[in-house]
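J.: Predicted model and sequence follow; I will ask about them next.
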Amino acid sequence: MGGFSTTLIGLNGPLEPKGREALGEALGTFLLVLLTVGSAANAALSPRLGPQAFGYDALALGSGLGVLVGVLCARPLSEAHLNPAVTLALALRGLFPWGKVFPYLLGQFLGGFLGALGTYLAYREGLLQGVPNASPGPDLLPGGGASPWVGGGPGRLSPQARSTVPMSSNFSRMTIFR
């Protein structure tokens, strides 16, 4: 028994390297988006999905595993950038040939769109009914904390949120600029 082969057969024979790489980026990005956005939809819709549904812990785990699965599936076929920003940044720095940028971007956009479409189709019914965890109110935050927009709408913070903003900005100044 031989090892894993990355030779892909197209309609007219083996795929060219650029086609193979675009396919690898599309496959990896599809899996990454499908699993990460699917985990987010599962967490957001968890009250409606029932007690057996998973929450925000599964979102973190599902997102991490989505990245891992996407990279592992794309790596035999391409460099597994899975993100147009990574591809463009590497090309701008001269670490990636510009001749490969378009096939990579095409694969990434196609894979991302198909992953989002797959997630939408999987969670369509729940999404059309509305996301129960997205409305401002006392049940929005984990632990039953109050929403920062209670009483004022977006842009007008509650007293709890106003008292937190100076502390967080002071903390970021202490840690980033020292």
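T.: Cool, the structure landed. Residues are numbered from 1 along each chain as shown.

J.: Every contact and neighbour count from this point should use C-alpha atoms.
T.: Will do.

J.: Just confirm Pro154 is within a strand.
T.: No - assigned with DSSP: H, G, I helix; E, B strand; the rest coil, Pro154 falls outside any strand and is coil.

J.: what about it, neighbour count?
T.: By other C-alpha atoms under 10 Å, 10 other residues sit near Pro154.

J.: Ala58 too?
T.: When counting by other C-alpha under 10 Å, one arrives at 15 neighbours for Ala58.

J.: What ranges does the chain have for its helices?
T.: Counting by DSSP state H, the chain has helices at residues 17-44, 46-49, 56-74, 84-92, 101-128, 159-176.

J.: and of those, who's closest to Ser135?
T.: helix 17-44 (10.9 Å; C-alpha to C-alpha).

J.: So which elements touch the closest one?
T.: In this structure, helix 17-44 packs against helix 56-74, helix 101-128, with contacts taken as 3 or more C-alpha pairs under 8 Å, 6 or more residues apart in numbering; DSSP states H and E.

J.: sorry, back to before: which one, of the helices of the chain, ends up nearest to Gly137?
T.: helix 159-176 (13.6 Å).

J.: Now do the closest one: everything it contacts.
T.: Outside helix 159-176, the residues that touch it by C-alpha atoms under 8 Å, 6 or more residues apart in numbering are Pro148.

J.: Name the residues of it that come out as buried.
T.: Within helix 159-176, no residue counts as buried by 16 or more other C-alpha atoms under 10 Å.

J.: do stretch 57-75 as well
T.: Leu59, Gly62, Ser63, Leu65, Gly66, Val67, Val69, Gly70, Val71, Cys73, Ala74, Arg75.

J.: what do you get for stretch 125-135?
T.: Of all the residues in stretch 125-135, those buried under the rule 16+ other C-alpha under 10 Å are Gly126, Val131, Pro132, Asn133.

J.: list the contacts for Lys67?
T.: Heads up, residue 67 is Val, not Lys. Leu32, Thr36.

J.: and what of the one 4 residues further on?
T.: Contact criterion C-alpha under 8 Å, 6+ apart gives Gly28, Ala80, His81, Leu82 as the residues in contact with Val71.

J.: With adjacent residues omitted, what lies nearest to the last one?
T.: Excluding its sequence neighbours, the residue lying closest to Leu82 (C-alpha to C-alpha, 6 or more residues apart in numbering) is Thr29, at 5.1 Å.

J.: take a look at this one as well, against the first:
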Amino acid sequence: MSNLDIFVGETSGTAMLILLGGGVVAGVVLKRSKAFGAGWVAISLGWGFAVMVGAYLSAPKSAASLNPAVTLGLAIQGGIKWSDVPLYIGSEILGAMIGAFLVWVAYLGQFSAFLTDPQVLAQQPAEEGLVDQKSAPNAGPVLGVFSTGPEVRNYWQNLLTEIIATFVLVIAILTQGLNQNGDGLGPIGILITSFVVVAIGLSLGGPTGYAINPARDLGPRIVHALLPLRNKGGSDWSYAWVPVLGPLAGAALAGGFYQLAFA
């Protein structure tokens, strides 16, 4: 596969992933949305379907990684060349930023209504997906639409949660085997992985919001910082290293475990 194939596949697939994944969070947490208050199950299912659509879109062009942690795991396994890893990761971050921007466009009216609602501004919201402002005093009430934040702010505990959740994701991908071209999962593997993402969300997503993907968190967090959203608050950069380092560490452990136990 060419560098152009990797760039197009990973950028477009990750953009779709974030558009649908961030979109379900926006739908659940923003007032004036028909999905407002649908809850954590809806968010977990939405992210699983988002992975499925993004991966099917990406697969004809690239390995449908859509995730620097998965890219790292596949590189350790041998499914992705190490020389291609920087292009994969750069494309995934760019795609995540594009997807986050499109979430803002799609929910522009809801963002405006939510961030000018006196009731919202007068309290520190604790609805599903919103950042706890008491533990993240600089974070704004819509940051949870774009990136993750812990319910209990303990950096090492949060880091460990992300390592464990990402280990589950990556080892589940690696043990399914590559497709006949040797460069990613086949159609059934993509479907299985989507269910794995739902399972992680339901079982391990409660503590941190389960980033399990550095691009998924970092790209939209950058977009949140840049968007002209009145009353949006800060982007909680003091926490941003956790959903980057944790997934990468979990992926490295999964890749190493795979090589020891299955290769």
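T.: In hand now; what should we look at? Computed from a predicted model, the values in this text were never measured in an experiment.

J.: against the first structure, where does the helix or strand that Ala225 of the second structure is a member of fall?
T.: Element membership for Ala225 of the second structure, per DSSP states H and E: helix 214-226. Alignment note (TM-score structural alignment): helix 214-226 of the second structure is unmatched in the first structure.

J.: what about that helix, distance to the chain center?
T.: The chain centre lies 10 Å from the centre of helix 214-226 of the second structure; the measure is C-alpha atoms, centre = their mean, to the nearest Å.

J.: Show me what that helix packs onto, helices and strands only.
T.: Judged by 3+ C-alpha pairs under 8 Å, 6+ apart, the packing partners of helix 214-226 of the second structure are helix 68-77, helix 85-106, helix 143-146, helix 242-261.

J.: quick check: the second one aligns to which part of the first structure?
T.: Yep, that's helix 85-106 of the second structure we're talking about. Going by TM-score structural alignment, helix 85-106 of the second structure sits over residues 101-122 in the first structure.

J.: For the matching stretch, buried residues please.
T.: Buried residues in stretch 101-122 of the first structure (16+ other C-alpha under 10 Å): 101, 103-120.

J.: Where does stretch 243-259 of the second structure end up in the first structure?
T.: Aligned by TM-score structural alignment, stretch 243-259 of the second structure falls on no residue of the first structure.

J.: tell me which residues of that stretch are tucked away?
T.: Neighbour-count burial for stretch 243-259 of the second structure flags 243-256, 258 (criterion: 16+ other C-alpha under 10 Å).

J.: List just the nearest of the residues you listed to Thr71 of the second structure.
T.: Closest to Thr71 of the second structure, out of all of those and judged by C-alpha to C-alpha, is Ala251, at 8.6 Å.

J.: Now do the contacts for the closest one.
T.: Ala69, Val70, Leu72, Gly73, Ile163, Thr166, Phe167, Val170, Ile171.

J.: same thing with Gly38 of the first structure?
T.: Here Gly38 of the first structure is in contact with Thr119 (C-alpha under 8 Å, 6+ apart).

J.: what about it, distance to Phe113 of the first structure?
T.: According to C-alpha to C-alpha, to the nearest Å, Gly38 of the first structure and Phe113 of the first structure sit 13 Å apart.

J.: To Ser194 of the second structure, which of the helices and strands packed on helix 214-226 of the second structure lies closest?
T.: Using C-alpha to C-alpha, those put helix 68-77 closest to Ser194 of the second structure, at 13.4 Å.

J.: which residues touch that closest one?
T.: Contacts to helix 68-77 of the second structure, defined as C-alpha under 8 Å, 6+ apart, come from residues 65, 80-82, 85, 88-89, 92, 166, 170, 174, 212-215, 247-248, 250-252, 254-256, 258-259.

J.: so how far is Pro125 of the second structure from the residue of the second structure most remote from its centre?
T.: Distance from the C-alpha centroid of the second structure, by C-alpha atoms, centre = their mean, peaks at Pro118 (30.4 Å). For Pro118 of the second structure, the distance to Pro125 of the second structure (C-alpha to C-alpha) stands at 12 Å.

J.: swap in Tyr88 of the second structure?
T.: Going from Tyr88 of the second structure to Pro125 of the second structure by C-alpha to C-alpha gives 36 Å.

J.: same deal with Gln119 of the second structure?
T.: Separation of Gln119 of the second structure from Pro125 of the second structure (C-alpha to C-alpha) stands at 9 Å.

J.: Of these two, give the one with the bigger neighbour count.
T.: When Gln119 of the second structure is set against Pro125 and neighbours are counted by other C-alpha under 10 Å, the residue ahead is Pro125, at 18 against 11.

J.: my read: that one touches Asp132, true?
T.: Yes - Pro125 of the second structure is within contact range of Asp132, at 7.4 Å (criterion: C-alpha atoms under 8 Å).

J.: about what we covered before: pull the number of nearby residues for the residue nearest to Leu82 of the first structure.
T.: By the measure other C-alpha under 10 Å, the count of residues near Thr29 of the first structure is 32.

J.: Now do the same contact list for the corresponding residue of the second structure for it.
T.: Under the alignment (TM-score structural alignment), Thr29 of the first structure pairs with Thr14 in the second structure. Contact analysis of Thr14 of the second structure by C-alpha under 8 Å, 6+ apart lists Gly54, Leu66, Asn67, Glu92, Ile93, Gly95, Ala96, Gly99.

J.: Recalculate using a threshold of 7 Å.
T.: By C-alpha atoms under 7 Å, 6 or more residues apart in numbering, the residues touching Thr14 of the second structure are Gly54, Leu66, Glu92, Gly95, Ala96.
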